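J.: only geometry, no sequence info:
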């Protein structure tokens, strides 16, 4: 029975709380910060009531009255928490962070209340036992398997005292993860490099200096201000001639969460790693990685380790050769005796200019943000028939956000799309895709998804629009690839929709779309000079192609080092680790090129694995590269805008979500398993 509450929660009546009303789109303009906690608290109670109704039913358990009912329970809670946690990432403040710390343990407890509900599990198990007699669709079989494993893998079979131990671990992990992310954001916002003497700006592009000047002016400060936000940090490291200033920026960036102060993350890292191990042991797994990878394409830590080491074997000779060339170049140019990490981007950019006569400043005028957005929309239209119409009718959580109605060739609604492109103090760094609502079908009515991408791109200045670096262009295409996975979803059940797939498969749609950025046929659609509207010269397109493998060995080694660091925390018993930095150095030994920087630590700001969902899964980027290189080879064979291949990719990958095993879907699209040689050839690590 559904229980409706009229009780006041912290002064906000449920009837007055916009989050507890029925709404089609997130009602951002009506939401106040104080609405969140009571809304989440009440939505938990509503969801508990729904769960209790399923668990206590006196009818025989069936797929419909147990599995489907469970799948669609807690809809209100899902909508409210998606809005709240998306804002906590993209537009947070101290109040929201405090609420996150308060509600996360409640949500963790609620999830465990479901998993550890004996009566509910009995009904799920009863349906699971008769699965072969139920005449289920493929998607229904997947959902049943997923629901059963959600219980069996997460403690439903444990004795009561062990279940209580599990609850306590999950509660602690929830709080620690939030605290980790808050510290990283606070560290990023805390640092700024103020430059007063214009001579110290030597090497920096004019547009970049103008942006730094406006940052200073907005804070009523003199000179120029540079921050640890990517659009500020990366160009500074790439172009600033003064080595000691690059060192200062690099040390600040690399020391986030590693200062031994209130924002230090070392204890958080150790506690998270140890609690994850304890949790895995409690559930009968050797390590956290064994637990995670059981539900991944890679299956085991041993397979991941072999995969990373095979790539390491191929990439390391190339990386060492590239590093030696970079050392020689820096020595000849500036008499640098020993390359340090703060020299990497600067001399790599100089060498790239030297070899290819190409740098971002030549390219940026052709990549005005609005043109790149139009470009990615045009690519999506040519491949999948999608149309994007900006709308001012949909409420936004910040003026920077753009909203679009997405339709198909026949004008049917496909999705609502939010896009948020520029950095600000309340927004965490990096780029990501998320959803405010998944696609699903309930009571024969289809609900279309509300999808969002969030990035941190160069802001417009007084004299120039937002001009993207080529790396920012590929980032936009990457996140938009994730968005397409959400938009084109065509499943029945929300937990199997869009990007709800195995974690080492989720990067395929994003990484494959990056390939279009390097193709003349695609670049000609949108790469136009922001002043003259002149199309990007073919000479520059060729240089982009030529330089695409520049320092690929070093880049591969860097990615592998992150994957190996991740496994070093999660594929072992971390109980004896008490020194984060020392442990990290051991993990980096096989991939090390630059001298260690004692003041810096990667783990204390490695948000992907200690705050995001990539623990024991960072290898996924390289794993998915094998898939994307093989998939794009198919597109190139038939033409990069081949409707036949695009339809196959849409119908077998993008629309299918997690309804079947990823390798089954991939083989249906490609006709065969992916070949790693496609990646190695593209990266220039083996002969074509």
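T.: Looks like it came in fine. Since the structure is predicted, the reported quantities are computational estimates derived from the model, not experimental observations.

J.: from here on, contacts and neighbour counts on C-alpha atoms
T.: Will do.

J.: can you tell me the closest non-neighbouring residue to residue 494?
T.: By the measure of CA to CA, 6 or more residues apart in numbering, the closest residue to residue 494 outside its immediate chain neighbours is residue 440, 5.0 Å from it.

J.: contacts only, for that neighbour.
T.: Taking CA atoms under 8 Å, 6 or more residues apart in numbering as the criterion, residue 440 is in contact with 446-448, 490-494, 497.

J.: try it again with 6 Å
T.: With contacts taken as CA atoms under 6 Å, 6 or more residues apart in numbering, residue 440 has the following neighbours: 446-447, 491-494.

J.: below is structure B, check it against A:
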């Protein structure tokens, strides 16, 4: 039987994929890439060397993409084959990054007479390629070269292990009761989901898990303070040395090993620390610029955050008889205060945001902005019955596609993300369309009740679709810089955060909301309350994000890699400087901080705030011209979304906005007093 992974078409044949097919397919595809390179080096040129190599690597990427994806959304039987494939793929890319002969081809092309006459995407792919070769240790010799390669392979394994520990720890803990009074305060949607979770395990009653919807429902609504404490403790101690699972899935040694190897990589390249290595491929000029940005923003936000937490404590004491505000009280008390002040809650809004209506409304928003339509695909294989596939069309013609896996389930990685199935590129057969995965973890339908989203979940869907549009609306045909490829990591969040703004616009809200039973629009009184509450505790949220960003950056800017105990001390130090909420003694946030230990955000978590300056300022032009102004939408489409990584992110922003980025819009949108900040993302 032929192996379907050897020749993946545009859409993976998920119905034919089996775990045992992975290892032999990846081995063969890696071999093909290596042979293609050797053939291309015989007469080096763009056409002879880089074009066929891109074609071979595209087949490798399209084969490994569904394997990596299935490991994230199904885990279980896909873990071992994914890790085996990861070992082979990492080894290939590591060796390629140190291939001196290929590096010389890039150098020769960059110095050639025709280089200046090339179109920008091709030129950019060469320039970024040269940078990436240098960051891959192409200039190293002997033992240093071998050590760098070995470290790269080991880092890939450790990142996967870190993520596995977090997933296993999350899945392993549950809390079961047959006494519904223990769950008093939980909304009906959460109770139904807990009952369904219990039934799935063959249990009577209700089952609370650490999956996002279940955890958040308890922390926000459960009147049972002891339950909140127990669930909170289990969540914040996941994959660590403490808490109810202490030591069982402990990431302490994994974390230490990752930090040690990252520091070694940077040192081998002559850099002081991993932060310097990370910034070599980002917008920010240097570590000082990042720290100045974060510290100045913290200085402005912390007074407001202190005021918000003081208000919360006073309300807890005076109105709720909670004398000592604990970490497991924060969300619950905050929800009570929000309801008192604005007479609004996420649960009151939930019936007006049925998933199907939000999704169709999102598509309408995007059509108005960028003149593209969305059409559900038919007879397309997926990995789960909940998953949908859609085509993106322009003037009736298919230009891209995406899978949407929206709902939480067991053995599925938490959070939300966008990933690549295939990139837009020219092939011998014609244009290959960009295809994306969009993944969320919303509460699924239970019985006759459809999936109902909180407004926070609505913004999550818009956020991930913004990432998807960045990938899918590209007009660049060189794979290395099409879509999100080649985009500076501290700019890659801009389109996603940008699209979130429409979740707060009355015109757009009318498109994405309707009561799931009656079809009635969101009442004006609820809309006004929702908008009035937009910046409720926004300063507390801001300093929390700054806590994570400062911790991450200072962790990787350290002169020497830290041990687990020192990592905790650093986090405690950062919290002392910027945090305002109480922290439980069992809190081991770092042990489950997958963004920096199992994702691409190491020494780059600051990107969320950095890119938010760009996204807020970009949206301010729509505020000036009209939120559905077609001319402004086309301007954003042509200058940002279509360009991918073909040009410098700051240059693209300036082309769109007509000036350098300004932080005023971010401060205004966040409700933080506007003061002059000594920062610039340029």
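T.: Structure received. As the structure is a computational prediction, the values presented were derived from the model and not from experiment.

J.: quick one, strands of the stretch 251-400 of the second structure?
T.: Residue ranges of the strands in the stretch 251-400 of the second structure, as given by DSSP state E, counting those that start in this stretch, are 373-376, 388-394, 397-407.

J.: make that the second structure, sorry
T.: 174-177, 206-209, 373-376, 388-394, 397-407, 417-422, 425-427, 430-432, 435-442 (DSSP state E).

J.: the first structure: matching residues for the third one?
T.: Just to be clear, that refers to strand 373-376 of the second structure. Strand 373-376 of the second structure lines up with residues 387-390 of the first structure when matched by TM-score structural alignment.

J.: try the first one
T.: Under the alignment (TM-score structural alignment), strand 174-177 of the second structure falls on residues 192-195 in the first structure.

J.: which positions within that stretch qualify as buried?
T.: For stretch 192-195 of the first structure, burial by neighbour count (16 or more other CA atoms under 10 Å) applies to 192, 194-195.

J.: what's the counterpart of residue 587 of the second structure in the first structure?
T.: Under the pairing rule here (TM-score structural alignment), the equivalent of residue 587 of the second structure within the first structure is residue 600.

J.: show me what contacts that match?
T.: With contacts defined as CA under 6 Å, 6+ apart, residue 600 of the first structure is in contact with 254-255.

J.: all helices of the stretch 201-350 of the first structure, in order?
T.: Ranges of helices in the stretch 201-350 of the first structure, per DSSP state H, counting those that start in this stretch, are 206-218, 230-239, 243-254, 266-282, 288-293, 301-334, 344-356.

J.: residues in the second structure matched by the fifth one, start to end?
T.: Residues 274-279 of the second structure are the counterpart of helix 288-293 of the first structure, counting by TM-score structural alignment.

J.: quick one on the thing from earlier: how much space separates the match of residue 587 of the second structure from residue 525 of the first structure?
T.: Look at residue 600 of the first structure and residue 525 of the first structure: by CA to CA, to the nearest Å, they are 43 Å apart.

J.: and of the buried residues of stretch 192-195 of the first structure, the nearest to residue 263 of the first structure?
T.: residue 192 (16.4 Å; CA to CA).

J.: distance of the nearest residue to the closest one once chain neighbours are set aside from residue 221 of the first structure?
T.: Counting by CA to CA, 6+ apart, residue 192 of the first structure lies nearest to residue 227, which is 4.8 Å off, once chain neighbours are set aside. In this view, residue 227 of the first structure and residue 221 of the first structure are 14 Å apart by CA to CA.

J.: of those two, who's got more company?
T.: A direct count of neighbours by other CA atoms under 10 Å for residue 227 of the first structure and residue 221 places residue 227 higher, at 22 against 14.

J.: which residue lines up with that one in the second structure?
T.: Under TM-score structural alignment, residue 227 of the first structure pairs with residue 209 in the second structure.

J.: please apply the same query to residue 267 of the first structure.
T.: With TM-score structural alignment as the criterion, residue 267 of the first structure lines up with residue 253 in the second structure.

J.: distance of the spatially most central residue of the second structure from residue 35 of the second structure?
T.: Taking CA atoms, centre = their mean, the centroid of the second structure lies closest to residue 417, which sits 4.5 Å from it. From residue 417 of the second structure across to residue 35 of the second structure, the span is 34 Å (CA to CA).

J.: same deal with residue 293 of the second structure?
T.: Using CA to CA, one gets 47 Å for the distance from residue 293 of the second structure to residue 35 of the second structure.

J.: just want to know which of these two has more residues nearby.
T.: For the pair residue 293 of the second structure and residue 35, the greater number of neighbours falls to residue 293 (20 against 13), based on other CA under 10 Å.

J.: and that one, what's its match in the first structure?
T.: Residue correspondence, TM-score structural alignment: residue 293 of the second structure in this structure matches residue 307 in the first structure.

J.: separation between the residue mapped onto residue 658 of the second structure from the first structure and residue 663 of the first structure?
T.: Correspondence of residue 658 of the second structure to the first structure, assessed by TM-score structural alignment: residue 671. In this view, residue 671 of the first structure and residue 663 of the first structure are 11 Å apart by CA to CA.

J.: between the two, which one's more packed in?
T.: Remark: of residue 671 of the first structure and residue 663, residue 663 carries more neighbours, 15 against 10, as counted by other CA under 10 Å.

J.: now do the contacts for the more buried one.
T.: Contact criterion CA under 6 Å, 6+ apart gives no residues in contact with residue 663 of the first structure.

J.: quick one: it from residue 147 of the first structure, how far?
T.: 21 Å.

J.: for residue 355 of the first structure, same thing?
T.: The span separating residue 355 of the first structure from residue 147 of the first structure equals 55 Å under the rule CA to CA.

J.: one more: residue 343 of the first structure?
T.: Counting by CA to CA, the gap between residue 343 of the first structure and residue 147 of the first structure amounts to 50 Å.

J.: also residue 372 of the first structure?
T.: Applying CA to CA, one obtains 41 Å for the distance of residue 372 of the first structure from residue 147 of the first structure.

J.: of the two, who's got more company?
T.: Using other CA under 10 Å, the more surrounded residue of residue 372 of the first structure and residue 147 is residue 372, with 25 against 21.

J.: give me every residue that touches that one.
T.: The neighbourhood of residue 372 of the first structure, defined by CA under 6 Å, 6+ apart, consists of residue 526.
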